[in-house]
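Asks: Starting from these lines, generate the structure:
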Amino acid sequence: MGRLDAISISTLQASLIDDIPAVRVGHGCSRRDLSSDGSVRVWVVDMEPGSTWPYVDDHDTGEHYYVIEGEVIEGHARHGAGTYVRFLPGTSHRPRTETGVRLFGFNLDPAALGAAREAASRAHRFNYSQG
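Replies: As a prediction, the model looks like this:
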């Protein structure tokens, strides 16, 4: 039996992206939130031809996305299908498209990052001599 055959159906989640309800973000822009463990936000964004994201997107924890189809424009840079784009923490952007685009992306949930930093801080403050 192969490794994949040994996976229990109860440990596997599979979804058809287009079956997940889309949330309208702005004119010609929608997002589908995918299931995750809660510390990472995972999503698919669709933008119709000629659309612009309705607001500047700020990223305290950074953002990553992969262009599945179409082309996204960030500033003067054009990113076509097959391109991986990464924004560092503390950056912002406002994507647009002339052709339409579908992106698969993820970023750390700021609340989860704060909890992880607090846990690391508590561990760092522990004085091993106090046993």
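Asks: Only C-alpha atoms from now on, for both contacts and neighbour counts.
Replies: Noted.
Asks: Quick check: which element contains the residue nearest the centre of the chain?
Replies: Among the residues of the chain, the one closest to the centroid is F106, at 1.7 Å (Cα atoms, centre = their mean). For F106, the element it lies in under DSSP states H and E is strand 101-108.
Asks: Buried ones in whatever helix or strand comes next after that strand, by neighbour count?
Replies: Next helix or strand after strand 101-108 toward the C-terminus (DSSP H and E): helix 110-125. By neighbour count on 16 or more other Cα atoms under 10 Å, the buried set for helix 110-125 is P110.
Asks: now the lengthiest strand in the chain against strand 101-108, angle please.
Replies: Under DSSP state E, the strand in the chain containing the largest number of residues is strand 63-74. Interaxial angle of strand 63-74 relative to strand 101-108 (axes from the mean of the first three to the mean of the last three Cα atoms, to 10 degrees): 150 degrees.
Asks: Now do strand 63-74: which elements does it pack against?
Replies: Strand 63-74 is packed against strand 77-80, strand 84-87, strand 101-108, with contacts defined by 3 or more Cα pairs under 8 Å, 6 or more residues apart in numbering; DSSP states H and E.
Asks: need the next SSE after the second one, C-terminal direction.
Replies: What that stands for is strand 84-87. Reading on from strand 84-87 to the C-terminus, the next helix or strand found by DSSP H and E is strand 91-93.
Asks: quick one: the residue nearest to the centre of the chain from D33, how far?
Replies: 10 Å (Cα to Cα, to the nearest Å).
Asks: shared neighbours of those two, anything?
Replies: Common contact partners of F106 and D33 (Cα atoms under 8 Å, 6 or more residues apart in numbering): 41-43.
Asks: compare with the first, here's sequence two:
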Amino acid sequence: MATSTDFNMDFSKQVVIDSNLLEWQSSPASGVERKLLAREHAESGHATSIVRYMPGASFSRHEHPFGEEIFVLDGVFSDETGDYGAGTYIRNPPGTGHAPFSEHGCTLFVKLHQFNPHDTQTVRVDTRNTPWLPGQGNLQVMPLHDFETEHTALVKWPVGEVFQPHRHFGGEEILVLSGCFKDEHGSYPAGSWMRSPHMSQHHPFVEEETVILVKVGHLPLTM
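Replies: This is a model prediction of the structure:
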């Protein structure tokens, strides 16, 4: 398994990972495991991971000098600010810290050290109690956060939906939450993570209802 620095840190290249095929790796905290998707340094800097807390696991208090973004995939994630069930979207801005734990266990999608330094908004969205909005075509969209060119949302694709070919200014990052997302390059089942560079292009579609977590406009325009 990859444990070195600079893992998937070339933002000019597309990365596609089926996280279901990765093995869990230990973390500095007992009972907390992770699947690495991208990482700058061993235990600091830019990182994108799937993280699993076993029942009763906890992390000692730590700071996030460049922010932390979390989507709770299953279970209940907790810290001193509250308990956050599956489907909760969390943003802890630069300079914040916490002591997270999970009483009964949980799985998270976590992004560290990736905030614009001027983005100081704390966000908590329970997506299971937030209405969907109409998107392009027959898509439904649930906006989660916007800052300058960066936009994060859930997108629900109905059965048989085909989207127009398009380019990604500032790149695109997708985590498939349910169903199977597809484009002319391949099929991506639930648990797949994709990062596509600035001005990349594809022609996406689905055959079954599919929900994806999408972030656009946040990657470097040049390398």
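Asks: Quick check: TM-score for this pair?
Replies: Here the superposed chains carry a TM-score of 0.68, computed using TM-score structural alignment, normalised by the length of structure 1; 108 aligned residues with a Cα RMSD of 2.8 Å.
Asks: quick check: the longest strand of structure 1 aligns to which part of structure 2?
Replies: Under TM-score structural alignment, strand 63-74 of structure 1 corresponds to residues 172-183 of structure 2.
Asks: Quick check: end-to-end length of the matching stretch?
Replies: For stretch 172-183 of structure 2, the end-to-end distance is 14 Å (Cα to Cα).
Asks: which parts of it are buried?
Replies: In stretch 172-183 of structure 2, counting by 16+ other Cα under 10 Å, buried: 172-182.
Asks: Kindly report the same for stretch 82-101 of structure 1.
Replies: Residues of stretch 82-101 of structure 1 classed as buried by neighbour count (16+ other Cα under 10 Å): 87, 95-97, 100-101.
Asks: How about residues contacting it?
Replies: Stretch 82-101 of structure 1 is touched from outside by 45-75, with contacts defined as Cα under 8 Å, 6+ apart.
Asks: Let's see that with 7 Å instead.
Replies: 46-53, 55-74 (Cα atoms under 7 Å, 6 or more residues apart in numbering).
Asks: mind checking the end-to-end distance for that stretch?
Replies: Criterion Cα to Cα; first-to-last residue distance in stretch 82-101 of structure 1 is 12 Å.
Asks: still on that earlier bit, let me see the residues that make contact with the longest strand of structure 1.
Replies: With Cα under 7 Å, 6+ apart as the criterion, strand 63-74 of structure 1 contacts 78-88, 94-97, 99-107.
Asks: Quick one: average offset of that strand versus structure 2, please.
Replies: Taken over the aligned residues, the distance from strand 63-74 of structure 1 to structure 2 averages 0.5 Å (mean Cα distance after the TM-score superposition for structure 1).
Asks: re earlier: what's the strand holding F106 of structure 1 aligned against in structure 2?
Replies: So strand 101-108 of structure 1 sits over residues 210-217 in structure 2, by TM-score structural alignment.
Asks: How far off centre is the matching stretch?
Replies: Taking Cα atoms, centre = their mean, to the nearest Å, one finds stretch 210-217 of structure 2 lying 8 Å from the centre of the chain it belongs to.
Asks: ok, now stretch 6-15 of structure 1?
Replies: The chain centroid and the centroid of stretch 6-15 of structure 1 are separated by 22 Å under Cα atoms, centre = their mean.
Asks: end-to-end on that stretch?
Replies: Stretch 6-15 of structure 1 end-to-end distance (Cα to Cα) = 20 Å.
Asks: do stretch 88-103 of structure 1 as well
Replies: Using Cα to Cα, the end-to-end distance of stretch 88-103 of structure 1 comes out at 18 Å.
Asks: these two touch, right, T88 of structure 2 and V72?
Replies: Yes: using Cα atoms under 7 Å, T88 of structure 2 is in contact with V72, at 5.4 Å.
Asks: rewinding a little: nearest to T222 of structure 2 among the buried residues of stretch 172-183 of structure 2?
Replies: Nearest to T222 of structure 2 among the buried residues of stretch 172-183 of structure 2 is E172, at 14.3 Å by Cα to Cα.
Asks: Fine by me, we can end here.
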